[in-house]
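[1] any chance you could fold what I've pasted below:
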Amino acid sequence: MSRSSVLTPAPPATGPARVRNMDPWLRGFGLASLVANVGIVVTGGAVRLTKSGLGCPTWPRCTDESYTTTPEMGVHGVIEFGNRLLTFVVIAIAIAALIAAWLERPRRRRLVTLGLVTLLGIPLQGVIGGITVLTDLNPWVVGLHFMGSIFVITTAYLFWRRVVDTPVTTTPPRPLRQLAWITTLTGLAVVVAGVIVTGSGPHSGDGGAKRNHLDPETVSQIHADLVFLLIGLSVALYFAAKIAGAPTRPAIILIAVELSQSVIGFVQYFTHLPVLLVGAHMLGACLVWIATLHALHATRRPEPTVPA
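    Presented below is the predicted three-dimensional model:
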């Protein structure tokens, strides 16, 4: 072996090799951030379904004199205050993910951006949550609070996908990507319609909270129609991906999650909205959205090559 070959440094790892050698902390924090943001949606649903939405009747304090719950506020105060504390756990995980991404900054500037947007979105969600309390659980503000969670879940998902993905080398057919975008926008419409249905239903978060005064049967029918459209588009996406030679597994996962969520939705509707099924449906809404993002992400274009 020549002297020059010994002294010449090896070229930096790129592509799949770099992904395989990636710091596992980055993967772990990315996945933990996504799971935590889904989890706090579920615990927020528990606050509403146990009628603890005004367990802490003001914000940012829990009472006019205390930042914490008091024994006089009972179990509702404990549930509401506990959910507020979980926000700090989610923020801590997002900070850890951002720090891990910053250490990869020379090669992962977009990852840092996604981590920062996720982190900033969490306290913004806390502010919207505080406004829901100050407006006595106005259903439109509560709906905005849920959609804010969907936004943060989106950025957390994109962060995690950027960590674990290997670069793609081929450009998907344009009609396939257009169909994936139409499916994604329909999925977003399904989520929004579901939020409106919730605002017309009985689970307001507190016995005296207002409703949006829309007819529950009408908005539920619109929601169901959009679900049928979403499932049809997802099936079309599967066949389009198969014809194009693209991965079909994301579409299969999306269809499976949609059908499971549909079963829960129909059962909860015809059993008069038991709280456990409503909570499961809220979790399912997050999973449907993540599966929709996954199907869209599978049709992404190759990223431009950046010189080392």
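
[2] from here on, contacts and neighbour counts on C-alpha atoms
    Will do.

[3] now do the helices in the stretch 51-200 of the chain.
    If DSSP state H, counting those that start in this stretch is used as the criterion, the helices of the stretch 51-200 of the chain fall at 74-103, 109-134, 139-164, 174-200.

[4] any idea how far the third one is from the middle of the chain?
    Same thing as helix 139-164. 4 Å (Cα atoms, centre = their mean, to the nearest Å).

[5] check contacts around the spatially most central residue of the chain.
    Geometric centre of the chain, nearest residue: Ile153, 2.6 Å, by Cα atoms, centre = their mean. By Cα atoms under 8 Å, 6 or more residues apart in numbering, the contact set of Ile153 is Leu34, Asn37, Val38, Ile290.

[6] so what's the residue count around the closest residue to Arg105 other than its chain neighbours?
    Sequence neighbours aside, Val112 is the residue nearest to Arg105 in space, at 6.8 Å (criterion: Cα to Cα, 6 or more residues apart in numbering). Neighbourhood size, Val112 [other Cα atoms under 10 Å]: 21.

[7] quick one more, to check against the first:
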Amino acid sequence: MTSHDRRLYGWCIAALITNMGIIVTGAVVRLTGSGLGCDTWPRCTAGTFTPHGEMGIHSYVEFGNRLLTFVLVAVAIGLLVRCYRIHVTAQLMALAWINAVSIAVQAVVGGVSVRLGLNPFVVAVHLLLSVAIILVDVKAIWLAGPHTSDAADGLTMGLVRATVAMMCVVMWLGTVVTGSGPNAGDSGSARTGFDIETVARLHGISVWITVALTLACLVIATTRHLAMMRRWSMVLVAVEIYQAVIGYSQYFAHLNPWLVIWHMVGVAACAAAVGALWCSVRPTPSPIHNQKP
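    Below you'll find the model as predicted:
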């Protein structure tokens, strides 16, 4: 493979964009109450794979989101084909396969969520799997493109990893908030049963812990002159500020659906940004001590 194959890099970016996009379209399905517009899977209804006029607009919204899965599959196949044609590294090939297999698993999880009447815990897994795929795609972009990373000591690496882990906690608690609130995806869908005020406060606390960790990353990167880490720490802080503004706005607006959609845009952006922060550092190689004869 050449140092940076443009087509490969393009396929990696396409994989990231499509997987970020389906988070947003999935939110549109849920917030329009279209989650059970197609009430079974893999068919739309027991008698047909596609919606028809008398089924109403919700069936078309849900079916449209299902069709986007084929776009993700096409991009995943394109990425794999390019990887095989130019003989990429084993790590990048593994990431391409993880991306493809995860999309298939994601489709099954989505189908299970429909068959279980949009069980909020299964729907949460559906979203979190998309977040995991985004992290995989960011790493693939890093390996395929002209990106560099800063050598970092154990403390810095630990801080970055803690930020990534805490962001995952934030997103998990966000799914708990959603599963406890009014935007279920269908009026008859079950809720978690948790008090939404309590889980929203826990979610808010986790957000501020994550912001504090991100600011610590920015300080460390600045004081230790880690340019890539500093850049992506700043990007992540900016996305977190956006998320905080939207998050508190939707809370005081009683979960206005349009604000929730913009919040889901932020979820996808946060996943990509924290993934880039993670990729921006690498452990400092341990010195090799040669034994004297």
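
[8] TM-score of the superposed pair?
    After superposition, the two chains reach a TM-score (TM-score structural alignment, normalised by the length of the second structure) of 0.93; 284 aligned residues with a Cα RMSD of 1.6 Å.

[9] can you name the residues that contact the aligned residue in the second structure for the residue nearest to Arg105 of the first structure?
    Using TM-score structural alignment as the criterion, Val112 of the first structure maps onto Met93 of the second structure. Going by Cα under 8 Å, 6+ apart, Met93 of the second structure touches Leu80, Cys83, Tyr84.

[10] turn those into TSV, including distance to Gln250 of the second structure.
    TSV is the format used below for the contacts of Met93 of the second structure (distance: Cα to Cα, whole Å):
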residue	distance to Gln250 of the second structure
Leu80	40
Cys83	42
Tyr84	46
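
[11] of these, which are still contacts in the first structure?
    Retained in the first structure by both residues aligned by TM-score structural alignment, their matches' Cα atoms under 8 Å are the following of the contacts of Met93 of the second structure: Leu80, Cys83, Tyr84.

[12] separation between the last one and Ala94 of the second structure?
    Separation of Tyr84 of the second structure from Ala94 of the second structure (Cα to Cα, to the nearest Å): 11 Å.

[13] ok, now the second one?
    When Cα to Cα is applied, the distance between Cys83 of the second structure and Ala94 of the second structure equals 10 Å.

[14] so between these two, which is more surrounded?
    Comparing Cys83 of the second structure with Ala94 by neighbour count (other Cα under 10 Å), the higher total belongs to Cys83, at 24 against 16.

[15] does Gln261 of the first structure touch Met282 like I think?
    No. Using Cα atoms under 8 Å, Gln261 of the first structure makes no contact with Met282, being 9.3 Å away.

[16] the two: which has the busier surroundings?
    Higher neighbour count among Gln261 of the first structure and Met282: Met282, with 24 against 21, using other Cα under 10 Å.

[17] give the contact list for the spatially closest residue to that one that is not a sequence neighbour.
    In space, Met282 of the first structure comes closest to Val42 once its chain neighbours are excluded; the distance is 6.7 Å by Cα to Cα, 6+ apart. Neighbouring residues of Val42 of the first structure by Cα under 8 Å, 6+ apart: Gly279, Met282, Leu283.

[18] helix or strand for whatever residue of the second structure lines up with Val42 of the first structure, just tell me which one.
    Counting by TM-score structural alignment, Val42 of the first structure lines up with Val24 in the second structure. In the assignment (DSSP states H and E), Val24 of the second structure maps to helix 6-31.

[19] map Leu296 of the first structure onto the second structure.
    Per TM-score structural alignment, Leu296 of the first structure is aligned with Trp278.

[20] neighbours around the alignment partner in the second structure of Ser260 of the first structure, how many?
    Counting by TM-score structural alignment, Ser260 of the first structure corresponds to Tyr242 in the second structure. Tyr242 of the second structure sits with 15 neighbouring residues when counted by other Cα under 10 Å.

[21] now do the one 10 residues further on
    When neighbours are counted by other Cα under 10 Å, Phe252 of the second structure registers 9.

[22] likewise the one 4 residues further on?
    By the measure other Cα under 10 Å, the count of residues near Asn256 of the second structure is 15.

[23] dump the residue contacts of it.
    By Cα under 8 Å, 6+ apart, the contact set of Asn256 of the second structure is Gln250.

[24] how near is it to His263 of the second structure?
    Between Asn256 of the second structure and His263 of the second structure the distance, using Cα to Cα, works out to 11 Å.

[25] and if you look at Cys279 of the second structure?
    Distance of Cys279 of the second structure to His263 of the second structure, computed by Cα to Cα: 24 Å.

[26] again, but for Leu218 of the second structure
    The value you get for Leu218 of the second structure to His263 of the second structure, if Cα to Cα is used, is 24 Å.
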